[in-house]
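Student: Please find the sequence and the predicted model below.
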Amino acid sequence: MTNRLSSKDILALGFMTFALFVGAGNIIFPPVVGIQSGEHVWIAALGFLITAVGLPVVTVIALARVGGGIDALSSPIGKTAGVVLATVCYLAVGPLFATPRTATVSFEIGIAPLTGESPGALLIYSLIYFAIVIGVSLYPGKLLDTVGHFLAPLKIVALAILGVAALLWPVGGMAPATETYQQAAFSSGFVNGYLTMDTLGALVFGIVIVNAARSRGITEAKLLTRYTVLAGLIAGIGLTLVYLALFKLGSGSASIVHQNANGAAILHAYVQQTFGSMGSIFLGTLIFVACMVTAVGLTCACAEFFEHYLPLSYRQLVFTLGLFSMLVSNLGLADLIKFSIPVLTAIYPPCIVLVLLSFTLSWWNKNSRIIAPTMLISLVFGIIDAIKASDLKTILPAFAQHLPLADQGLAWLLPSLAMLVLVAICDRMLGRQQVKAHEQ
């Protein structure tokens, strides 16, 4: 008899997926978009939702179709290139950026208002935080119980309270949109959605979701795919509701915080204004749970991945990744975000191309002929966008500043589409030639 998940376990799997996604970036970036986009908030929100909800859900579905691993998804570009891509993604959403960011965000919102921005306080907090992360991550087989049945519902209830408050009790008027959002609200929201790292997170979490289902005795490929897709859809609905509430919260906070404030400051100011000191405790607890769940998921996923390529056991990798993330987190939130923006701007385009083209594999005579060149072009122009977003932008030639859609951070889009059309034509022509040669 084939094992099947109960409705309760399917919901728990969806809640776990949602909880893994909703970490630091998901909570701090939407309020920033909300307050800076002003009267264009819902246009910017649409762009943000495409990269921060649509693409992650599509990525989970793409991974479910191939069994849950980025290695299978990247097979058309070859094993070596696939391992390089996977390594970059795991490092970015793991110990280099996303995992340390969970600690710095939860510190800035929950602890810094009490202790101040003290390096010593951050060090002590990060030691305790990552000790807990390591302890939970050592038992990945219990994730569905610890996260899906306990921590995720707690996080959802807390986010629901914050979302309802944002809708019912706005604290002030809307500020005029900043120059960036006046000129390109949609594309600015689209690019800001990168910062949540959710598409990269989906590439990493896919195998964690599948393994959580397997831990309940599910072995049939079709059932694993179905349950993973359902989990992704449940997570997508939850993410959308959270983001809409946070956009609303940010857009109505201009009277209590500066328009250039970061998301942590906006949230703290809103909760302090609306709920007082008890609200600050509530927000700190919410952010701590949200960030902790994401950090555990990322640590588990990274340890499981690197176990296949390094001479270290899973447990050794959990300790190594946790300690490294702790050290990086002590750079502070501002520096982490500053360093992460160029890297994410460069690696997001080829990941988007890989995920979207994975649904077209049956169209082509030879998949590698299509996917590898299109990803390469998207990476080259993504790197140009990344340099523009960094302190090295002066090294770029003048023409790079005036590429189509360059002002929107989307210079990679049109060249990638042009390459796709070109290689698709070549694939058709070469495919026909091979057929003719075979017939002769």
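Tutor: Sure, I can see it.
Student: from here on, contacts and neighbour counts on C-alpha atoms
Tutor: Noted.
Student: ok, now which ones touch the residue lying closest to Val353 once chain neighbours are set aside?
Tutor: Nearest non-adjacent residue to Val353, counting by C-alpha to C-alpha, 6 or more residues apart in numbering: Met375, 6.1 Å away. Applying C-alpha atoms under 8 Å, 6 or more residues apart in numbering to Met375 gives the contacts Pro349, Pro350, Cys351, Val353, Leu354, Ser416.
Student: Which secondary structure state does Met375 sit in?
Tutor: The three-state label given to Met375 by DSSP: H, G, I helix; E, B strand; the rest coil is helix.
Student: Please report how far it lies from Leu244.
Tutor: 32 Å (C-alpha to C-alpha, to the nearest Å).
Student: same question, Ser126
Tutor: From Ser126 to Leu244 the distance is 30 Å (C-alpha to C-alpha).
Student: who has more neighbours, those two?
Tutor: Ser126 (25 against 20; other C-alpha atoms under 10 Å).
Student: and the more buried one, what does it touch?
Tutor: Counting by C-alpha under 8 Å, 6+ apart, Ser126 has contacts Ala103, Thr104, Met326, Ser329, Asn330.
Student: The structure to be compared is supplied as follows:
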Amino acid sequence: MSQIKSTSLSTGLAMFSMFFGAGNITFPLIIGQNVESGIVFALIGLILTAVVMPFTGLMSITLFEGDYRSFFNRIGKTPALIVILILLGIIGPFGAIPRLVTLTFATLKVYFTGMHMLTFNLISCFLIFLFCWKKSRTIDLIGYILSPVLVFSLVFIIVKGLFFSTPEVMEGSHVPHPFLYGLKEGYNTMDLIAAFFFSSLVYERLKQQAGAKGKATSLFTSVFKASLIGAALLSIVYIGFGYVAAHFSHALAGTPIDQLVGRLGHIVLGKHAGLIVCLSIVLTCLTTAIALTVVCADFLQQHIFKEKVKYEYSLGLILILTALTTTLEFTGIVQMLSPVLQVIYPSLLVLCLFNILHKTLAVKSIKIPVFAAMSLVLYFQ
């Protein structure tokens, strides 16, 4: 029993670290800064799209035994391959991974003004390569080593900001519909997309822990317990950062979005901001980038190169493309991804829901609802 609890705890911490990346640490701050007194409704919207939906997606893939290819193949093998490639590009070298690197650079540059982007990118990609090289230990490294430090540093910022600093008086919301605003900002975290691919890492780990006698129902239960831990931690951090940003919204006014965390650290922590903020950002970006890079490199090696090249070469290619994309900088990457996410996210939600219905209630319909959702979004854009 203690082994099961330990596995669920470490896997839940790993889930939290995987999901809590560049989007997660930035967008709650953007929401808090812009909605102020409407923070409650905005955070409810954010949690729905950035916590509930991603973990629902992760559970739905668990029903397919962690096989995301079977999950997507229900819309047809060719459409599935195209969708998978697009999604991996978004959460991989053309979206999430370089966004992580650029956020880290923007934050650290406040304290190390002489730092050059190219040098920083190369160092970051090299560190990611080292962690991903021994991919069999990725979950253990994230769950046991990096996660506790990450959680501690983030909680310190939240507690200091909410209980040991003098907040400003929150004014009215700067947006007309805080709930819808939070709902849409949750798309930008891209966590539903990430969940589709993280699930294979999580499922395989729990399957190995369960051994040959592990049953599908017990594995599903283990994933569910770990998901509750990860979702709870994610929600707490979202709420905490959202409220801190709302309290100090005037002081954050005019701050570029990729420097919000660094600026907030200065306001809340004063002279100690450098150490705490840098630590939290570096760990956040590193843990998420590790998981994303492993998933992308695996798919590239197994399904594109058909295992004709070594894993290390696939890993290297992903990180080279990542380094090139970082030249767009954080804001440029966000602007590039936003319209794409607006189009594909509703269809992914529909796909997720109908696959759950397929596994639980034997509902066979899938193609018409998914492509209808895509068509409607394109029509109203």
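Tutor: Looks like it came in fine. This is a predicted model, so every value here is computed, not measured.
Student: re the thing from before, would you mind finding the match for the residue nearest to Val353 of structure 1 in structure 2?
Tutor: Matched by TM-score structural alignment, Met375 of structure 1 corresponds to Val370 in structure 2.
Student: which bit of structure 2 covers stretch 242-249 of structure 1?
Tutor: Residue span in structure 2 matched to stretch 242-249 of structure 1, by TM-score structural alignment: 237-244.
Student: Distance from the matching stretch to the middle of the chain?
Tutor: 16 Å (C-alpha atoms, centre = their mean, to the nearest Å).
Student: how far apart are that stretch and its match in structure 1?
Tutor: In the superposition with structure 1, the average deviation recorded for stretch 237-244 of structure 2 is 0.6 Å (mean C-alpha distance after the TM-score superposition for structure 1).
Student: re the thing from before, may I see the ChimeraX selection of the buried members of the contacts of Met375 of structure 1?
Tutor: Entered in ChimeraX, the line below selects the buried ones among these, by 16 or more other C-alpha atoms under 10 Å:
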select :349,350,351,353,354,416
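Student: Give the burial count for the aligned residue in structure 2 for Gly110 of structure 1, as a bare number.
Tutor: Aligned counterpart of Gly110 of structure 1 in structure 2: Leu108 (TM-score structural alignment). Counted with other C-alpha under 10 Å, the neighbours of Leu108 of structure 2 add up to 21.
Student: these two touch, right, Leu108 of structure 2 and Cys278?
Tutor: Yes: the pair Leu108 of structure 2 / Cys278 is scored as a contact, 6.4 Å apart, by C-alpha atoms under 8 Å.
Student: Pull up the overlap in contacts between these two.
Tutor: Gly262.
Student: And Ile218 of structure 1, how close does it get to Leu143 of structure 1?
Tutor: Taking C-alpha to C-alpha, one finds Ile218 of structure 1 at 15 Å from Leu143 of structure 1.
Student: cool, and Gly276 of structure 1?
Tutor: The value you get for Gly276 of structure 1 to Leu143 of structure 1, if C-alpha to C-alpha is used, is 34 Å.
Student: quick one, which of the two is more surrounded?
Tutor: The residue with more neighbours, out of Gly276 of structure 1 and Leu143, is Leu143; 25 against 12, by other C-alpha under 10 Å.
Student: In structure 2, what sits opposite that one in the alignment?
Tutor: Checking TM-score structural alignment: Leu143 of structure 1 goes with Thr138.
Student: Ok, Ala52 of structure 1 next?
Tutor: Using TM-score structural alignment, Ala52 of structure 1 sits opposite Ala50 in structure 2.
Student: so which helix or strand takes in the nearest residue to its match once chain neighbours are set aside?
Tutor: Leaving aside its chain neighbours, Ala50 of structure 2 sits nearest to Gly186 (4.8 Å; criterion: C-alpha to C-alpha, 6+ apart). Using DSSP states H and E, Gly186 of structure 2 sits within helix 178-187.
Student: Please tell me which residues of structure 1 that helix aligns onto.
Tutor: Using TM-score structural alignment, helix 178-187 of structure 2 pairs with 185-194 in structure 1.
Student: Great, nothing more from me.
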